[in-house]
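> Next one to model:
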Amino acid sequence: MRCMVSRSVLSSAALAALLSFGALEAHATDYPTAPPMPAPPGTQEDWYLTIGGSIRAVPEYPGSDDYTASPKLIFNISKASSLNAFRSVDDNPSIAFFDTGRFRIGAVGKLDLGRDQDDNAKLRGLGDVGTSVELGGFAEWYAFDWLRLRGELRYGFGGYEGLMGDLAADFIIPYQSWRFAVGPRLSFASSGYMQAYYGVTPLQAVSARFVGNPLPVYSAGGGVDAWGATAQLTKNFGNGFEAGVYGSYYRLVGDASDSPLTQSSNQFIAGVSLSYTFNMGKSWW
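Next up, the predicted model:
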């Protein structure tokens, strides 16, 4: 059963969660004011696993103006020297294979759960978009102590096939056990993804019309599909625990915005997160 939420409820829930974080008493660890530095050459560092999740209010499908609750996995593996590096709530699960402290390169993945034609009346007759796995690489760079730049490039297969990518910049402000960050976002995708989520094939148009959902044939090409911004506030409670609240705004553009399936080009996401980090010991690889 889907959980429907309004934008006002979203804002109230996020504010309540933020206030509750401030009311909690815990032995917190201060966030660093600069990017971590790599360990001295020859040092074998411990590795740390961060795992957790977030509950988000998201559009029922890309382009919808109705919202539903959705979980998201938090997963990250890092060396001890990068343990307190900034990680955004919308970073996809990743592991760095090359890390100088200010510059990191590694592997990244994402699980796209797809789209069900029963999610919304606008989708009736279109069939489902199956679950897809996206695998690829990422690179991030601390241009300054307070500015992180990150890019991801992934290839998806399953419910759709094609390239997807994200570009992000985050302006970071730490204060004791709190850390605030805000920055712009840009996403792009090839035609395989765009057609799956925003296109209508001739067969789908006939099927949709048959069930009382008249839609024109529409071909969605690749390119930039959205731009926006994300703001987040996290608190380090110490002993490995970290919690946060966040919100994102995205504006669909191009073929994504022009699609007959798009009810609103303005897309919002809001949520709360909780994660735990623990020491896995020395690496075996």
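> contacts and neighbour counts: CA atoms only from here.
Noted.
> can you give me the helices for the stretch 151-285 of the chain?
For the stretch 151-285 of the chain, applying DSSP state H, counting those that start in this stretch gives helices covering 191-198, 202-210, 254-258.
> for comparison, sequence B:
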Amino acid sequence: MVHKISTKSGTAARCISFGAALLFSSTAYAQNEDPQQGPPAAENVFAGDYVTIGAGVRVGPSYAGSDDYNISPLPVIIGSISGIDFQPRGPGFAVDLIPDKRNAKIDYILGPVAVARFDRKSSIKDDVVKSLGKLDIAVELGGNAGIQVNRVLHDYDSLTAQFDMRWDVAGAHNGMVMNPSLTYFTPINRAVVVSFSLNADYMDDDFADYYYSIDPAGSAASGLPVFAADGGWKSVGASVFAGIDLDGNAANGGFSLSLIGSYSKLLEDAKRSPVTSIRGSSNQFTGVIGLGYTF
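The predicted structure is shown next:
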């Protein structure tokens, strides 16, 4: 189901993932359509296999903890083939291997996740942070599990709790991240849907050290104080999404417009690090606008 979304807006990189995962979700209303009230299966593009492709524009921090903002493109592909759902995770993907049962009260989510993390690799506007040097690209592999409760307040809404756990296998931060989230999704009418999400990011010591510590050599190059970062809760955040089907009927596919706004607050050593506390901000904002086509 398209609206099985993991929302992680704790850093700039996670905000991209959140935006990509929610982008074009206005089609979700059709998937919970009651067969007695909704369109016949022949008119419902989601009755079988489907794919949504699209592109958007993201405005967000230039790195996790920055107070400088960049504009960047955001390609997206999302869909379901033979009952197996797939969705973007920023520069990466997540797969749900458990097929959903039509009109089920509860759906389960379980599958692999792969994400590439480009934080502080490029597009750093702050010359002081840039003097610390570019960081390597991390490739994080792991799993995603969750549960979705359908028909919470009415026939077409849902409440989804999800949890990601991933490890870097590319030799960048060599650490582990965890991302719990809770999302409420509801249609407003046949053309407009909204969702509201709460989320958090947890980092281990290796991750914290790689992205937030400053060693003596880095201190000499940048003028920032030496700082040793420890793992812990990296951020908490909230997001809102609105999707609009442009012909007024999500069930027939076609074009849709998505709008996303998210806020996250860096915590603990992610907040105390000089790259955040001196050169950036613990308050992180991201916005996404995108256009998708479903067939």
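> hmm, back to that, please identify the deepest-packed of the helices of the stretch 151-285 of the first structure.
helix 191-198 (a mean of 22; mean count of other CA atoms under 10 Å).
> What residues in the second structure pair up with that one?
Mapping helix 191-198 of the first structure onto the second structure (TM-score structural alignment) gives residues 205-212.
> what residue lies at the spatial centre of the first structure?
The first structure has D90 as the residue nearest its centroid, 2.9 Å off, counting by CA atoms, centre = their mean.
> number of nearby residues for the equivalent of S235 of the second structure over in the first structure?
Aligning on TM-score structural alignment places S235 of the second structure opposite A226 in the first structure. Neighbour count of A226 of the first structure, defined by other CA atoms under 10 Å: 22.
> and A226 of the first structure, what is it in contact with?
186-188, 250-253, 256 (CA atoms under 8 Å, 6 or more residues apart in numbering).
> State the helix or strand in which the closest residue to G156 of the first structure other than its chain neighbours lies.
Leaving out its chain neighbours, the residue that sits closest to G156 of the first structure by CA to CA, 6 or more residues apart in numbering is E134, at 4.0 Å. Following DSSP states H and E, one finds E134 of the first structure within strand 132-144.
> Which positions in that strand come out as buried?
Going by neighbour count (16 or more other CA atoms under 10 Å), the buried part of strand 132-144 of the first structure is 132-142.
> which helix is the longest one in the first structure?
Secondary structure of the first structure read by DSSP state H shows that its longest helix is helix 7-23.
> residue range for that helix in the second structure?
Taking TM-score structural alignment, helix 7-23 of the first structure hits no residues over in the second structure.
> average distance between the very next helix or strand once past that helix and the second structure?
Under the assignment DSSP H and E, the closest C-terminal helix or strand after helix 7-23 of the first structure is strand 46-59. Its matched residues in the second structure lie on average 2.6 Å from strand 46-59 of the first structure after superposition (mean CA distance after the TM-score superposition for the first structure).
> Summarise which helices and strands strand 46-59 of the first structure is packed against.
Under the contact criterion of 3 or more CA pairs under 8 Å, 6 or more residues apart in numbering; DSSP states H and E, strand 46-59 of the first structure touches strand 67-79, strand 266-282.
> which of the contacts of A226 of the first structure sit farthest apart?
Maximum pairwise distance among those (CA to CA): 13.5 Å, between L186 and A256.
> gap between the residue of the first structure most remote from its centre and E152 of the first structure?
The outermost residue of the first structure, judged against the average C-alpha position, is F210 (36.0 Å), by CA atoms, centre = their mean. As judged by CA to CA, to the nearest Å, F210 of the first structure and E152 of the first structure stand 40 Å apart.
> Repeat that for S191 of the first structure.
18 Å.
> Could you pull out the buried residues of the longest helix of the first structure?
10, 14, 17-18, 21.
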